[in-house]
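**Q** build me a model from this:
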Amino acid sequence: MSAAAVTSFPIVSRVWKSSIGRKLIVALTGLALVGFLAGHLSGNLLVFVGREAFNDYAQMLHELLHGAGVWIARIGLLVVVVLHVAATISLTRENRASRQAYAHPTTIQTTKSAKGMIFSGLTILAFVIFHLLHFTVRVTFPADRYVDRDKFGEQRFDAWQMVIDGFSNPLVVLFYLIAMTMLCSHLSHGVGSMFQTLGLRSKKSAPVVTAISKGYAVLIWVGFISIPISILVFGYGR
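**A** Below is the predicted model:
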């Protein structure tokens, strides 16, 4: 986020200049992403139900708000991810500068953890852009090659076949697996931090929050990688 963009909006500028404000941005955007991932996974798993069910789901998304809904969601997702990464980088740079004069093993370890979060966050941002180009904007899947018909006989895009073909490419699957692994590593730490920033984590609740963070991360990881693994390794849909 550029300085010009921030200072153009006084309220945004005040929030961004405050470390508490940026932590709140990280937490709220993180919460939005956690909710999005759960919803996105539940929709994606319809690929196992079959072509008709998955294409019905894809058609519903593309017709939401007369076609505007899906673009609002795409742009919103990208904005949320960019804000999340930008605020995290800004906080980490600020923390690193303040800790240099007071080096201590615990703070050094925290800095290493933060660096890992930044790297995984940037990788996830790159993946989101790639994923949008690949499966959503359909750069490599032209509509005239993927045709299906709904229950009324109307022509529609065959999203199910697009997913099958997309995950039949080993390089795409490899990138997807790496991104999902990094995403879930990010989640296992980030969900706990989100609880803490929002004041929902205490010494008493810390073990439960940690269990929720790690459990959610594992659930998301298994759910998302089950699709490309089933297609590429076990030949589902091919």
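
**Q** when you work out contacts or count neighbours from here on, use the C-alpha atoms and nothing else.
**A** Noted.

**Q** quick one, strands of this protein?
**A** For the chain, the strands defined by DSSP state E occupy 147-149, 155-157.

**Q** buried residues in the first one?
**A** Using 16 or more other Cα atoms under 10 Å as the burial criterion, the residues of strand 147-149 that qualify are Asp148.

**Q** repeat for the last one
**A** Within strand 155-157, the residues that count as buried by 16+ other Cα under 10 Å are Arg156, Phe157.

**Q** do stretch 74-87 as well
**A** Residues of stretch 74-87 classed as buried by neighbour count (16+ other Cα under 10 Å): Leu77, Val80, Val81, Val82, Leu83, His84, Val85, Ala86, Ala87.

**Q** so which of those comes closest to Ile118?
**A** Of all the buried residues of stretch 74-87, the one sitting nearest Ile118 is Val85; the distance, using Cα to Cα, is 7.0 Å.

**Q** so what's the closest one up against?
**A** Residues counted as contacts of Val85 (Cα atoms under 8 Å, 6 or more residues apart in numbering) are Val26, Ile118, Gly121, Leu122, Leu125.

**Q** now show me the structure for the sequence below, then we'll compare the two:
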Amino acid sequence: MSTTAVGLRQNPAARFWDSTNGKKAVMAVTGAILFLFVIGHLAGNLQIFEGREKLNAYGHFLHSIGEVLWIVRVILIVAVVLHITATVQLALRKKRARPVGYSRREAIASSYASRTMYWSGPIVLAFVIFHLLQFTAGYIHPESQFIEGDVYRNVVAGFQVWWVSAWYIFSLCLLGLHLRHGIWSMFQSVGFNHPKHTPQLKSAALIIAVLIVLGYISIPISVLLGIVK
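**A** A predicted model of the protein is given here:
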């Protein structure tokens, strides 16, 4: 056995990461970080309904705290990488534990959200990258439409393109499925999994996910309907 392998076995952090419970804990913590970001980002985005000045002031504030903003970005990037890595490794570990599939697969205890967890995550990630390229970097916008610093105009101009709004709404619906299962899993991880409270907790996870999705998609829908101009 190599010295490196021995060192990894003796390293508590490496042992924790290598364990199934460790990966689940990492998924829970990083998921909580990303969930807080989703809530904060939604609160900022909804300021579009308060007018151009309000949303542009919010965008200017974010750029004025450059160092802090980059720290937050780094934390989010690390959280995303760890979250996806732990998810993929757990999925592969589960597959290796049962190399031969079920002759008849029935989703008795799992929900549609949990069964789509592994593929909805990468699609949501692709959406986030697209979203940043469009509204933050301005690469996807035509040059005549993207004006740096005018967040309100860039958002409205972007969502006036129907396929951009359609992709946004589709991705947010997948995010809702992801959140529904993730929030329920978070309740289980912290010990709120007593059979007596299971129906209420599942309903709470669904309601939270639906409210978040409705909040986000209300923006492109309002732009397409001409409510936000």
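
**Q** where does the TM-score land?
**A** Structural agreement between the overlaid chains, expressed as a TM-score with TM-score structural alignment, normalised by the length of structure 2, amounts to 0.84; 218 aligned residues with a Cα RMSD of 2.6 Å.

**Q** rewinding a little: scan the contacts of Val85 of structure 1 and report the most crowded one.
**A** Highest neighbour count within those, by other Cα atoms under 10 Å: Val26, with 25 neighbours.

**Q** ok, it to Lys17 of structure 1 distance?
**A** Computed as Cα to Cα, to the nearest Å, the Val26 of structure 1 to Lys17 of structure 1 distance reads 14 Å.

**Q** then Leu219 of structure 1?
**A** Here the distance between Leu219 of structure 1 and Lys17 of structure 1 works out to 36 Å (Cα to Cα).

**Q** for Phe175 of structure 1, same thing?
**A** The spacing between Phe175 of structure 1 and Lys17 of structure 1, counted by Cα to Cα, is 36 Å.

**Q** can you say which of the strands of structure 1 is nearest to Lys112 of structure 1?
**A** For these, the distance to Lys112 of structure 1 is smallest for strand 155-157, at 45.3 Å, taking Cα to Cα.

**Q** helices and strands around that closest one, which ones?
**A** helix 51-63, strand 147-149 (3 or more Cα pairs under 8 Å, 6 or more residues apart in numbering; DSSP states H and E).

**Q** contacting residues around the last one?
**A** Strand 147-149 of structure 1 is contacted by residues Gln155, Arg156, Phe157, Asp158 when judged by Cα under 8 Å, 6+ apart.

**Q** same check on the longest one?
**A** Outside helix 51-63 of structure 1, the residues within contact range by Cα under 8 Å, 6+ apart are 43-44, 46-47, 67-70, 150, 156-161.

**Q** in helices only, show me the residues you listed.
**A** Secondary-structure check on the contacts of helix 51-63 of structure 1 using DSSP state H: residues within helices are Gly43, Asn44, Ala68, Gly69, Val70, Ala159, Trp160, Gln161.

**Q** list the residues that contact the third one.
**A** So the one you mean is Ala68 of structure 1. When contacts are counted by Cα under 8 Å, 6+ apart, Ala68 of structure 1 touches His62.

**Q** in structure 2, what residue corresponds to it?
**A** The equivalent of Ala68 of structure 1 in structure 2 is Glu67 (alignment by TM-score structural alignment).

**Q** which stretches in structure 1 count as helices?
**A** Secondary structure of structure 1 by DSSP H: the helices cover 3-7, 10-17, 19-44, 51-63, 68-99, 105-131, 159-166, 170-197, 206-232.

**Q** thanks a lot, see you next time.
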